[in-house]
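Q: kindly generate the corresponding structure for this input.
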Amino acid sequence: MSNLSSSSSSSSEEEEDGDSVSREELRDMMKLMKIECGEEDEVYSRPCCEKCKHVQQSHGKKIIPERLSRGRLQAQLEGEGTYECELTGLIFEASERVLVAYSLLSWSKFNTVVQNPWMIAGPIFNVHVVDRDASALKSVQLPHSLCLAGQEKEKLVLGVLHVTGQDPVIEDVLQSSGSHVKWTVSSRLSPVGAVARDAQRVAHHGAAMLYEDLDSGGLDAHVLRLYLASCNSSHVKDMKSQMKKGRFRAVDINTFCLLLEQNYSLMSEPSGELHSQHLPFTVQSLMFCGFFEAYYEQPPPFTLNLKVHRSDVTAWTATIHQGDLLGSTDKEPSALAQQLLLGSSNFTLQMP
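A: Modelled structure (predicted):
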């Protein structure tokens, strides 16, 4: 999009000819462009958990890495100190100036090596030092998704899966916090991710991620998909890979919830047409992420309630209003919007 001009007023003749676009239409066009371009919000955010937020702290100097091809990131650590990546939540402790390259991986390639009593507890990353020996990094802190409030540390063991060739090993951690595990860098760097032992009854910081299906609804219909994910960017990566066929838009609502490995049920008011009324949440089987789907033939508001299956315990609830859904305006962009999406610059932005 280039040469975007603006004016404080537009004539009625321009409006009739369709040569101007309002702020509201521009906002909706930007939403469509994000869908078409497949952009994803990769910024790491600490879970807003009321139970354990007192132990979640920021660490060191914040850095924004350079984006390379194929999802790879690269950051220059300027000298001895601690640095926190704002995109991934990784925390590096450096002993000298060093260039670090890293990328988010899918657990689907490695989850078979995490066997009971161990379980996945956070995202997995491939990390390596570009211009120095691995010893230039003293430690790496990896995000985890567990809610540790009230947990007895002697009963819950955290570790790091270190994938080294054909013999992946689970290594000890130096310490843990409400958001990270701290791992001492060994002689070599390779895929690493947080794991936990005997944590089946420990809740995960999770997200009820709601998407609007823009291809399946009609003019007066809305189709919503609800995925359950831990606050684990590898889990979310796997989930989004299943959504590449079709157009989906994230509904901007509060998503945070605490999730245990158990079955959940979805209820709706008005009832709508629900598919898969109950589903299990698990952090192990990540290759195929189940989802709830709700179909409505009436306009919002819709209230969704996620409950523990066969109980009255509510894990998450949200009300979706008219303005939350792109389909509440137009399923298809106007002719002017389509010109913008195709790169036309012959229009004027109508300002209030």
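
Q: could you use CA atoms for every contact and neighbour count after this?
A: Noted.

Q: which is the succeeding secondary structure element to the longest strand seen in the chain?
A: Counting residues, the longest strand in the chain under DSSP state E turns out to be strand 118-129. Going down the chain from strand 118-129, the next helix or strand is strand 137-143, by DSSP states H and E.

Q: okay, the angle between that following strand and strand 118-129?
A: 140 degrees (axes from the mean of the first three to the mean of the last three C-alpha atoms, to 10 degrees).

Q: any chance you could list what contacts strand 137-143?
A: Residues outside strand 137-143 that contact it (C-alpha atoms under 8 Å, 6 or more residues apart in numbering): 89-96, 122-123, 179-185, 193-194, 232.

Q: any of these buried? List them.
A: 89-96, 122-123, 179-185, 193-194, 232 (16 or more other C-alpha atoms under 10 Å).

Q: which residue packs closest to residue 206, ignoring adjacent ones?
A: residue 230 (3.9 Å; C-alpha to C-alpha, 6 or more residues apart in numbering).

Q: contacts only, for the one you found.
A: By C-alpha under 8 Å, 6+ apart, the neighbours of residue 230 are 145, 204, 205, 206, 207, 236, 259, 283.

Q: among the residues you listed, which pair sits farthest apart?
A: 236 and 259 (14.7 Å; C-alpha to C-alpha).

Q: ok, those two, which is more surrounded?
A: residue 259 (27 against 20; other C-alpha atoms under 10 Å).

Q: that one and residue 280, how far apart?
A: Going from residue 259 to residue 280 by C-alpha to C-alpha, to the nearest Å gives 10 Å.

Q: please provide the structure for the following sequence as well, for comparison with the first:
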Amino acid sequence: MEGWQKIVRSSHAFPVLSSSGIESLSADEQDLEASCEEGAGCPEGCAEGCAEGCTEELPAGENGSESSSSSSSEDDSDTEESDTRRSDEEQEKKDSQPDRNESGGVNCLPHCEHCRNENAQREQVTPRRLAGGQYLLKLDADGTYQCSVTGLIFEVTEAVTISYSLLSWSKYAGLVKPPWVVGGPLFDVHCKAASALTSIAFPHSLCLGDGDSHPAFKVLHIKGAGAAIEPSMDYSASHVRWLVSSLSPVGPLIRSEEPLLYHGAVVLYKAVDSDPSLLFRVYVATNNESFIKDIAKAVKHSKKKFIKIDKPPVCQKLLQKGKRYRLLCEPEAEVTPEEIEFVDGSLLKLKSYIEVYLEKHEDFTLSLIELESEAVVWKAKLRESDWIHYDQNKNELKRNAVSIKRRKSTNSFSEEETHCGKKQRSNSTTDGIKTTNLLTDQQLMAIAKLFGAEWKEVAIECLQMEMKDIQQIQAKEQEVNMQKFLLLSKWREREQSNGTAQNLYNRLGEKVSYDIVQLLEGFMAQ
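A: Next comes the predicted model:
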């Protein structure tokens, strides 16, 4: 463990990059992003092969060809209700401090009373977000830097630009063979000057106690259709450090003869429908960003619509494979299943969950209990205020969609725009039979106003617009909302009869905010 401290070198002054407001990429960044999207390997001259030490070659998995894809608790109290509520609220406020990172997942480095505290000082840097779930980090000097979003630690020997993305372990389940198990999230890292990136430290989800245990940490290095298990250089209470051999998907593995103890997380989702009852999904997971990302993806593709409930997710007691846990609800609710056996589901495509059903709206408390010791692992108080703002916002969006439909044309639009609107309306009927309506100017303006700073990336990636189109619009129009509107108008003109809400909804997919998705669904329902 002492060897881990040796890798930390003095930090250099570095301006933190803001993750809000995506700016135009530089030429170098554009080249880097393009190479990442194409799945290019490391540049010529990068050290190929495995790190020093023995490696175990693994057979190709059926999913190996996908390797280039980019992809709280509260205090447990038995006092009277008034004291319990006050205690819970105070503890919840305290626990709601940064347990969550910018991507909506759980912080990879939770405080744990069993883990040895680390005093290593590393420069915290915030990456720029790119489309497709990628992050971009521009480092101005040599040193050791830690990503504030993912927890990754990069050791570099010179100024470099690094891009990376979080991947799903389930895609590569065939490459992880017993006795090896997943130890933390899986990442795909790219660096234009690959030789300058000497080591990467990956966050892991295991609890190593006071440091007396000596688990066998290694890393799975996915190469094309196969993979190799390579040695780690060192590990700490929170990270596994790997000497970079070549750049492609890499993630930590662990082999241990003793039962593994995990830092856990409980993730909550509420069903959104017109039913007056309440339906929740409760996921019990390891504190592994790949696992938690998979959960969010599974919920998104569910037949029901769900929203995430923001509660402190980190478990205050460790989770152990094979132990049984029960979710309790006060007041009583239907909980299915009543008990679960904990397993790390990182490699499973289907993520198991507990369903909680309440017939009426009222405040309630959820508690995850370890059956063997009856210890409270996680606890949270849920109130209507936790989701009422979402419902109000959704209703407001529906009202806006209806008002836009009923609003008559005004003189604020140019003669050309009015003519365009008339042309759309005439195209909505064929031989007296109503067909799918084209998006109107008013609808496009409503959508444009909801787009954030990422609108250019969305236009290029999802709508197949070109940068020259954006530049031409910006040269003619200074107001940002009008720029977005004109771009959407250009897309509608190109699509002709396919310039519909349904087509735009299909193209934007998960790249836009939920507000835009709801607005488009409102347009489609008209």
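
Q: quick check: TM-score for this pair?
A: Superposed pair, TM-score by TM-score structural alignment, normalised by the length of structure 1: 0.77. Supporting alignment: 300 aligned residues with a C-alpha RMSD of 2.8 Å.

Q: quick check: closest non-adjacent residue to the alignment partner in structure 1 of residue 378 of structure 2.
A: Under the alignment by TM-score structural alignment, residue 378 of structure 2 pairs with residue 316 in structure 1. Spatial nearest neighbour of residue 316 of structure 1, excluding adjacent residues (C-alpha to C-alpha, 6+ apart): residue 306 at 5.1 Å.

Q: which residue in structure 2 lines up with that neighbour?
A: Looks like residue 306 of structure 1 aligns to residue 368 there (TM-score structural alignment).

Q: contacting residues around its match?
A: By C-alpha under 8 Å, 6+ apart, the contact list for residue 368 of structure 2 reads 325, 326, 327, 328, 376, 377, 378, 379.

Q: wouldn't the last one be in contact with residue 329 here?
A: No: counting by C-alpha atoms under 8 Å, residue 379 of structure 2 sits too far from residue 329 to count as a contact (9.9 Å).

Q: overlap in contacts, the two.
A: 365, 366, 367.

Q: tell me, how many residues neighbour the first one?
A: Read it as residue 365 of structure 2. Using other C-alpha under 10 Å, residue 365 of structure 2 is surrounded by 15 other residues.

Q: how about it: what's its closest non-neighbour residue?
A: residue 381 (4.4 Å).

Q: am I right that the one you found sits in a helix?
A: No: under DSSP: H, G, I helix; E, B strand; the rest coil, residue 381 of structure 2 falls outside any helix and is assigned strand.

Q: my guess is it contacts residue 364. True?
A: Yes: contact criterion C-alpha under 8 Å: residue 381 of structure 2 and residue 364 qualify, at 6.0 Å.

Q: neighbour-wise, which of those two wins?
A: Shown here are residue 381 of structure 2 and residue 364; by other C-alpha under 10 Å, residue 381 has more neighbours (19 against 16).

Q: and the strands in the stretch 151-300 of structure 1?
A: With DSSP state E, counting those that start in this stretch applied, the stretch 151-300 of structure 1 shows strands at 157-162, 169-172, 175-176, 180-184, 192-197, 204-213, 222-230, 248-250, 256-259, 263-269, 273-275, 278-280, 291-296, listed in chain order.

Q: could you dump those strands into TSV with distance to residue 13 of structure 1 added?
A: Output for these, formatted as TSV (distance: least, C-alpha to C-alpha, whole Å):
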stretch	distance to residue 13 of structure 1
strand 157-162	65
strand 169-172	70
strand 175-176	65
strand 180-184	59
strand 192-197	60
strand 204-213	36
strand 222-230	35
strand 248-250	34
strand 256-259	48
strand 263-269	44
strand 273-275	45
strand 278-280	54
strand 291-296	38
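
Q: out of those strands, which is closest to residue 85 of structure 1?
A: strand 180-184 (12.9 Å).

Q: output the contacting helices and strands for the closest one.
A: When contacts are defined as 3 or more C-alpha pairs under 8 Å, 6 or more residues apart in numbering; DSSP states H and E, strand 180-184 of structure 1 packs onto strand 137-143, strand 157-162, strand 175-176.

Q: which one of those lies closest to residue 200 of structure 1?
A: Of these, nearest to residue 200 of structure 1 by C-alpha to C-alpha is strand 157-162, at 11.8 Å.

Q: matching residues in structure 2 for the closest one?
A: With TM-score structural alignment as the criterion, strand 157-162 of structure 1 aligns to 216-221.

Q: okay, residue 164 of structure 1 and residue 332 of structure 1: tell me how far apart.
A: 49 Å.

Q: for the aligned residue in structure 1 for residue 135 of structure 2, which non-adjacent residue is closest in space?
A: Counting by TM-score structural alignment, residue 135 of structure 2 corresponds to residue 73 in structure 1. Using C-alpha to C-alpha, 6+ apart and skipping residues adjacent in sequence, the residue nearest residue 73 of structure 1 is residue 67, 4.8 Å away.

Q: try residue 201 of structure 1
A: residue 260 (6.6 Å).

Q: for that neighbour, what are its contacts?
A: Neighbour list for residue 260 of structure 1: 200, 201, 202, 203, 204, 281, 282 [criterion: C-alpha under 8 Å, 6+ apart].

Q: distance of it from residue 309 of structure 1?
A: As judged by C-alpha to C-alpha, residue 260 of structure 1 and residue 309 of structure 1 stand 12 Å apart.

Q: residue 67 of structure 1 too?
A: Taking C-alpha to C-alpha, one finds residue 67 of structure 1 at 42 Å from residue 309 of structure 1.

Q: quick check on those two: which one has the bigger neighbour count.
A: Using other C-alpha under 10 Å as the criterion, residue 67 of structure 1 and residue 309 rank with residue 309 on top: 17 against 13.

Q: shouldn't the more buried one be in contact with residue 265?
A: Yes: using C-alpha under 8 Å, residue 309 of structure 1 is in contact with residue 265, at 5.0 Å.

Q: now do the shared contacts for these two.
A: With C-alpha under 8 Å, 6+ apart, residue 309 of structure 1 and residue 265 have common neighbours residue 278.

Q: select the longest helix from structure 2.
A: The residue-count maximum for a helix in structure 2 (DSSP state H) belongs to helix 385-406.

Q: tell me the residues of structure 1 aligned with the helix or strand just after that helix.
A: With elements assigned by DSSP H and E, the helix or strand that comes after helix 385-406 of structure 2 is helix 415-427. Against structure 1, there is no aligned range for helix 415-427 of structure 2 (TM-score structural alignment).
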